[in-house]
Structure formats: structure tokens, C-alpha cells
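Q: got a structure for you, letters missing:
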């Protein structure tokens, strides 16, 4: 800053202190500085620190401008109000973290003529705002001033924090405009309301504005007191009702009666006994049962605890299905449902053989990787049938929230367990075949990384004590046979991939597709469309045309769609009475489906 700047006097300033026309600027948030008021400021932004240091090293004067948006960290000139207050740094203390604590006294209002963002701080050219004289006080104006004084006392009596010094100064002030500024600065108004008062240079307009703001604040405080009194009365009423209900329960017990909530608690206790819940979890269940018994039946917390207990007693803690380890039957099931895939079937038979010889051994985590339609999901269902276990499938495609896996904490409204616990509950046994479909399509965002949560699920060293956020208890997943599916492995986390055994399903040859179409796809499509076998006989040449000419894929999904399309068109003819038994040849395929692509 220039050491010999052009100066000006502020009409509202303290003792007409000469003010330079160019001042360093400190943007402030959530606060408006008024003349004659002293405020403490905590300053930490770089430009503001430089401006305060510059002012403190010179004449101690700076310009405080309020930000239009409190959330901006580095406001531009257009983000600051055009009218501010010149302040004088009375005391400044440098803190250990490099920030500054300063005590600043307001001198007078100024308008910013030009504001530049220069280094090392913001700088403004200012001109004073001259206040209009009030002149002789008319009765109406005297009444307004008296209402302002009375309103300030009323606000203080209703609980608004007002220091005794402020009340003492307000009682002794003869200058109505200084009184208006003092009241506005200490009333805790919104920033835009206080800024409106700062910009009001007409004395009468300022007094009327402050009077309206005091009336508004008084009305808000009265409403707040009314609401508080009503809530306090309702709380007293609820407490009285609670004690009466407790007495009623005691009387009912003496008479051998029991209310609905007590009966429900007893049923939950019986279910908990039947579920054979582990000892550590049972302690928490007993605690929540006692807590439920002391609650009001209609309270929101009662519903939360009741729902939590329903989930706990409904889980199959010790309900295990018996594995069917007949290798011959397993081969029959796999060959019946899937043609080809010999290496995959052999690996599954190996798993069953190892489990037969070592029932307590750990199950591997299989991951079927292959293009769509090669039978990854149906293969998992066949494994469950071969083992005699329940089958559960959850698709993880597009899941981006960790809570989808671990569940939401009970503090959230509508909280539920994660997909793992839901799947175990759905299966009804503690050792189902659990398929995690589309694991390569998991995502991550600000809510967490679901794949990281799955690491605990798939790690044999950890999954015996998996903790769901909603339940808050350890769940044993070591007996579950997890199977994952994916189209590619590129998008799977290395740590996640490392816990799984990759089994690649590359696809089917044309000969394998032809056999599968004859055995599975054609009968299924004929049944779905309501045709009879005699009404839709596919010639081998027609199937070969569909495979080679209309579908070019590793899997069978498009082939099934084309066969289904042919059957639907035949169904239209049959429903219209146009045709009887029909053999589908290549020419008919081209007529029904159009030219091959």
C-alpha cells in the first residue's frame, strides 16, 4: 500500500479518523461489521492474512466486506457486497498454526468504487456513505426509537444472548442511528438482513427497518417458546403414560394376564431358543428383549428393536442341510443340465470328492468367467442340486454402496441387513450355494467400495465372523459355498481376484450348440409358446442355419431368442387355424426371420 495516499473523512467515523481511499480488503463470512462495534476475527486465508499484516504494519485500517456466499473459500470481487465497513485493528495475535486472531473496531460505512484481486491481497478504492440527518424527532420517530429499546429488552428477556455491556450501552445511547447499528449487530440476524441495515444510509429508513426486524425476531422467539412449551407438555404426558403402562403391566402379571407386547416378546424369546443362537449373540438378544419390554408399544424405537429381533431369530444360525456327496448322481445332474464343459464338470466333481473325504475342509471360492449365455448361472444352480443344498443368487451389477453388502446401521431410517445376510435368511440354511453374479460390474463411489467389503466374505480366514452393520453381530459364513460369475477379470480388484479360483467357460462349438438346441432350447421354446412337439419340428439344417447365419456368439442366449421367435410366428399361424404339423427347414427360417444378417 502507498504510504502517502489520498485520504477522506467518514461522517460516521470515530473522531473523524482520516481514511485512505485505497484499503486492503478482508472478506468475512456470516458476519456484518457495523460502526462503533468491536468484533473478534479468526483469520486463516492467505489473502486475508496478508491484508491484516499490511494493515497492522501501517495505520491499522482495512475494509471488511461480507461474502454473498459463505461456502466460497476464495471469493472473487463479484462475490462480495459493494458496501462494507472500515475497521481498525486494535489488537492482533499470531497463533501457533500460522493463523491470526484480531480484534477489529468498526469506523464507518463506505461504498466500493473499484475492487481488484491483486497480490498479495485484495485491494479496494472506496468512497464514504454520508448518512442523512434526522433533524428534530417527530413523535412517530420517537415512538419507533422507544419500540426499538423495548424490543431489545424483550428479546433479551426471552433468552436471546445479550451481554450486560450491550444492554447498558443501549440504555445510555442518545444517538438513534448508533442505537440501530448496535441492536442490529447484536441481534443474531441473517447476513442479508444485517447487510440491508448496513446499506441503509437514510436515517428514518434505517430505524424503521430495524424496528421491523425486531418485531419479526420477537414473533419468532414467541413462537419458539410456544413450541417448546407444547413439546415439554407432551413429554410430561408421555412420561406419565409410560409409568401408568408399567403399573398396568404389573397388575396384569399379578392377575395372570399379559398384554400383546408381552406375548410378542415371549414368542420372540421362544424363537430365539429354537434358533440355537450362539452365546455371544444371545446376550445381545436378551438385552434387546428386556429393552423392548420397557418401551412404549407405539414408539418408533419399539418398531426398530422389534424388526431387529425378527431378523435375528429368523436367521438359520445352526440349521445346516446335509450334503449329498454321491459322485455318480452329481455327474448325472451336470450332464443332464449342461452339454460339454467337460473341464468345468471335472473340477466340480473334484470338489465333491474332496468334501466327501474331508467334510470339515474349506470350500474353494469358484469364479466362472465367460461371455454371456454360456451357462454360468445355471451351472451354479446345478451344483446346488447335486450337493442337495439351497441355491441363492444375488446380482451385484451396478452396486456401488458398501452398505448393500454389509447393511445399514440401525440409526438410519428404514435400515436393513446387507445382501449377504438377506441371502442366508432367504435360503433358510447356514450352508447354501451362494452365487454372486456379475462381480466384474461392481463400482465404487463416495459411499464406499463394495468389492472391499466382499473381501471379508470370501476370505476363509475371516468369513467365520462376518459382521453385518445392521445386525451388529458376527455371522459364520464358513459353511457357505460361494460361487462368483464374471464376463471378464480385467475390472476385478487384484485382492478380490486373488481369493477366487478362476474357471473359464470359453463358449460352445457349433456341434455343441446343435446338441444343446435339440435337447434343451427347442423343447423349452415350444413349451413356452404353447405349441405341441408335432407342430414345430426343427430340421437339423434349420438349427445349423440359426447357429451359423443368425447368431454369432460364444453363448446360447441369442440362439434361444431366434428359436423362440420362430416358435412365436408359428404360434400365430396355429392360433389362426392356418396350419397343422410343421417341419421347420432353412427356407422357412429365412421366410419367418428375414434374410440372414
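A: Okay, I see it. This is a predicted model, so every value here is computed, not measured.
Q: CA atoms for contacts and neighbours, from now on please.
A: Noted.
Q: Count residues in the vicinity of residue 495, would you?
A: Using other CA atoms under 10 Å, residue 495 is surrounded by 11 other residues.
Q: Work out for me the element it sits within.
A: Assessed by DSSP states H and E, residue 495 sits inside helix 494-498.
Q: before we move on, what about residue 235?
A: Assigned by DSSP H and E, residue 235 falls in helix 203-254.
Q: and if you look at residue 135?
A: With DSSP H and E as criterion, residue 135 is part of no helix or strand.
Q: what about it, distance to residue 381?
A: Distance from residue 135 to residue 381, counting by CA to CA, to the nearest Å: 93 Å.
Q: Between those two, point out the one with more neighbours.
A: More crowded of residue 135 and residue 381, by other CA under 10 Å: residue 381, with 21 against 7.
Q: List the buried residues for the strand or helix carrying that one?
A: For residue 381, the element it lies in under DSSP H and E is helix 376-387. Buried positions in helix 376-387, judged by neighbour count with 16 or more other CA atoms under 10 Å: 376-377, 379-387.
Q: thinking in terms of the whole chain, how far from its middle is it?
A: Offset of helix 376-387 from its chain centre (CA atoms, centre = their mean, to the nearest Å): 35 Å.
Q: Can you name every helix or strand that that helix contacts?
A: Under the contact criterion of 3 or more CA pairs under 8 Å, 6 or more residues apart in numbering; DSSP states H and E, helix 376-387 touches helix 327-337, strand 391-395, strand 433-437, strand 481-486.
Q: just the angle between it and strand 433-437, please?
A: Counting by axes from the mean of the first three to the mean of the last three CA atoms, to 10 degrees, helix 376-387 lies at 180 degrees to strand 433-437.
Q: let's bring in a second one:
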């Protein structure tokens, strides 16, 4: 399955919002086309996200609910469609200001804006380049800031170290997919179609099962190869947790199966004994005791 098909299959079934706790990263082409400083306006509108960290190249749908955010995306969509996206430090903040968002975020392009029948506004954005907020210019009617682009160095050459990291990341991802049945099978197809080391890292950074603060730490690592190594540590930890869960689950299932088996056998024995007119070992012992009482035995023998 091509990445485009993966995108089309899951775009509308996995809509996330500003309160989203998990996002499935979707990609149109696997290319992220980093921006240059001249591509940005002098002041960039900043969209805070409660429970998400956007990485370059990754495409995600977001349902926007806050009035400030709705005004921001509607104006941006009418102009150059370029916005800044930054994760909130505290997901419970309903009106996050300068001190409540991380300074390192991602410049994104709004690919599509949809107004759904329920009145919610949904945007589909793709991360372009990492950025750092240098100065917040205003907080009303929405956050705007002056930012600097953060470029990163990924060694795409097929040297031994890079090849080893790529194989390790893909191998860890396959293990997680196998251990976690909740992840769509199409994710495996998407994974196989990723050839860029940079995009592979960003795709997996978006998809790992960890907290926002951990994903934020990954985003803030400037060296791409070091980010991939840090990502691998999180993935190996996730594998250990998933394997432990499976061990516990299998043990519990084994215990239950043994109990069910014993109960079933006892029930079967009872049915057979009833059919044969045999009340079982206890009834047989009672009959023998009754016969013994009728015998003229010495006390020692009777005992």
C-alpha cells in the first residue's frame, strides 16, 4: 500500500483534536521539503496543541475547538497557510500564553481546512521545519511570534552506523506492531515504504507510545542521528513493557484455562456417575461402612 492510500484510509477515521491523546502520523509523500527563512512571514501565528508534538514531514489532522485557534487557522488558510505549532507544557491550560508552550516547535503548512457538520473546524497540517520561538509579539487575538528555523543534520549516506540505526528502528517498530494489536496493519505497509532516514525517524517519533514531554525532548535534539538513537531507547523500553504485558496475560490465561479444565472434568465425572447410578467414591465408602456394621468382627478388625 502506498503512503497516499494509507493517508486516505485513515485521515477521516482518525481525526485528532487539540485534546488528542494519541495521533497516527500520516504522510502524503514521505517528503518534508524544509523551509528557508525567506519562506516565513516576519511574525508567525502560533497554534498550541494540548497533547501532541508535530515533527517535520508528518501529516496529521487536527480538530480545532478554541476560538483563538479557529480565528488563527481561518486567517492563515486565507493567506499563505503557514503556521507555527507548539506543544503545551500543561494540557489543562485552556488559554495558553507564552510561558505555557514549549519554545521549540514546528513550522507547518495547512494542507486542507474542513468545516464539519457538527460545526467543528478541522485542519490537515504537515510539519515542514523545526523552529524556535524567539519573541512572542502578541497573545490576542491569537499568539504570534518571531521565530528562527532550526536545521538538523541527518547522515543519509549508507555508512555502517546509519544502516545499523535504520535496521534497528525498523526492527523495533515491527516488534511493537506485532505486540500491539491496536495499531492498524496499514502502519506496517507505511513503514515499509519509508526510504528516508530522516522521515523514518520523524514518523516513529510521532507514533511512539510515550508522553508529550518525551516527544518534545526528541524534537529538541538538533543532531538527527542522536535523535534517532534516543528514539530507539524509547522504543526498546516500549517493547519491554509490551512483552511483560503479554507474559502476564498468557500466565493469567493459562491459570484460567486450567481451572476451567478441572471444572469441566469434574462436571463430566458427575454426569457419568449419575448415568451409571454410581454416586461416586463417597457413596461407595458409605455402603462399605454400612456392610461393615453388620459383620460380627472383633473390635480390632472393626476398627
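A: Great, that's in hand. Please read all numbers here as calculations on a predicted model, not as lab measurements.
Q: returning to what we had before: can you pull the buried residues of the following helix or strand past the helix holding residue 235 of the first structure?
A: Using DSSP H and E, the next helix or strand after helix 203-254 of the first structure towards the C-terminus is helix 260-275. Using 16+ other CA under 10 Å as the test for burial, helix 260-275 of the first structure gives 262, 265, 268-269, 271-272, 275.
Q: can you put those residues in JSON lines and add distance to residue 563 of the first structure?
A: Formatted as JSON lines, those follow (distance: CA to CA, whole Å):
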{"residue": "262", "distance to residue 563 of the first structure": "60"}
{"residue": "265", "distance to residue 563 of the first structure": "56"}
{"residue": "268", "distance to residue 563 of the first structure": "53"}
{"residue": "269", "distance to residue 563 of the first structure": "55"}
{"residue": "271", "distance to residue 563 of the first structure": "51"}
{"residue": "272", "distance to residue 563 of the first structure": "52"}
{"residue": "275", "distance to residue 563 of the first structure": "49"}
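Q: got a list of what residue 109 of the first structure touches?
A: By CA atoms under 8 Å, 6 or more residues apart in numbering, residue 109 of the first structure lies in contact with 10, 12, 34-35, 83-86, 128-129, 198.
Q: so of those residues, which ones are in strands?
A: Among those, the ones falling in strands (DSSP state E) are 83-86, 128.
Q: Residue 24 of the first structure: which of these is nearest?
A: residue 86 (9.9 Å; CA to CA).
Q: right, and that closest one touches residue 66 too?
A: No. When contacts are counted by CA atoms under 8 Å, residue 86 of the first structure is not listed as touching residue 66 (11.9 Å).
Q: The two: which has the busier surroundings?
A: The neighbour count for residue 86 of the first structure versus residue 66, taken as other CA under 10 Å, is higher for residue 86 (29 against 25).
Q: show me what contacts the aligned partner of the more buried one in the second structure?
A: Alignment note (TM-score structural alignment): residue 86 of the first structure maps to residue 107 of the second structure. Residues near residue 107 of the second structure by CA under 8 Å, 6+ apart: 56, 82-85, 127-131.
Q: Tell me the secondary structure at residue 62 of the second structure.
A: Following DSSP: H, G, I helix; E, B strand; the rest coil, the label given to residue 62 of the second structure is strand.
Q: now it: how far from residue 107 of the second structure?
A: Remark: distance between residue 62 of the second structure and residue 107 of the second structure (CA to CA) = 15 Å.
Q: go on, residue 122 of the second structure?
A: In terms of CA to CA, residue 122 of the second structure sits 18 Å off from residue 107 of the second structure.
Q: Check the gap between the closest residue to the match of residue 86 of the first structure other than its chain neighbours and residue 127 of the second structure for me.
A: Leaving aside its chain neighbours, residue 107 of the second structure sits nearest to residue 84 (4.4 Å; criterion: CA to CA, 6 or more residues apart in numbering). Distance check for residue 84 of the second structure against residue 127 of the second structure: by CA to CA, it reads 9 Å.
Q: which residues are common contacts for these two?
A: Shared contacts of residue 84 of the second structure and residue 127 (CA under 8 Å, 6+ apart): 106-108.
Q: helices or strands next to the helix holding residue 235 of the first structure in the packing?
A: helix 139-157, helix 176-186, helix 191-199.
Q: and the first one, how far from the second structure on average?
A: In this overlay with the second structure, the average offset of helix 139-157 of the first structure from its partner residues is 1.7 Å by mean CA distance after the TM-score superposition for the first structure.
Q: quick one: which of the helices and strands packed on helix 203-254 of the first structure is nearest residue 513 of the first structure?
A: The nearest among those, by CA to CA, is helix 191-199 at 73.6 Å.
Q: against the second structure, where does that closest one fall?
A: So in the second structure, the equivalent range for helix 191-199 of the first structure is 212-220, judged by TM-score structural alignment.
Q: how much does the matching stretch stray from the first structure?
A: Per aligned residue, stretch 212-220 of the second structure averages 1.4 Å (mean CA distance after the TM-score superposition for the first structure).
Q: Would you mind finding the longest strand in the first structure?
A: The first structure, longest strand under DSSP E: strand 100-117.
Q: Now do it against helix 191-199: the angle between them, please.
A: 70 degrees.
Q: Buried residues, strand 100-117 of the first structure. List them.
A: 100-112, 115.
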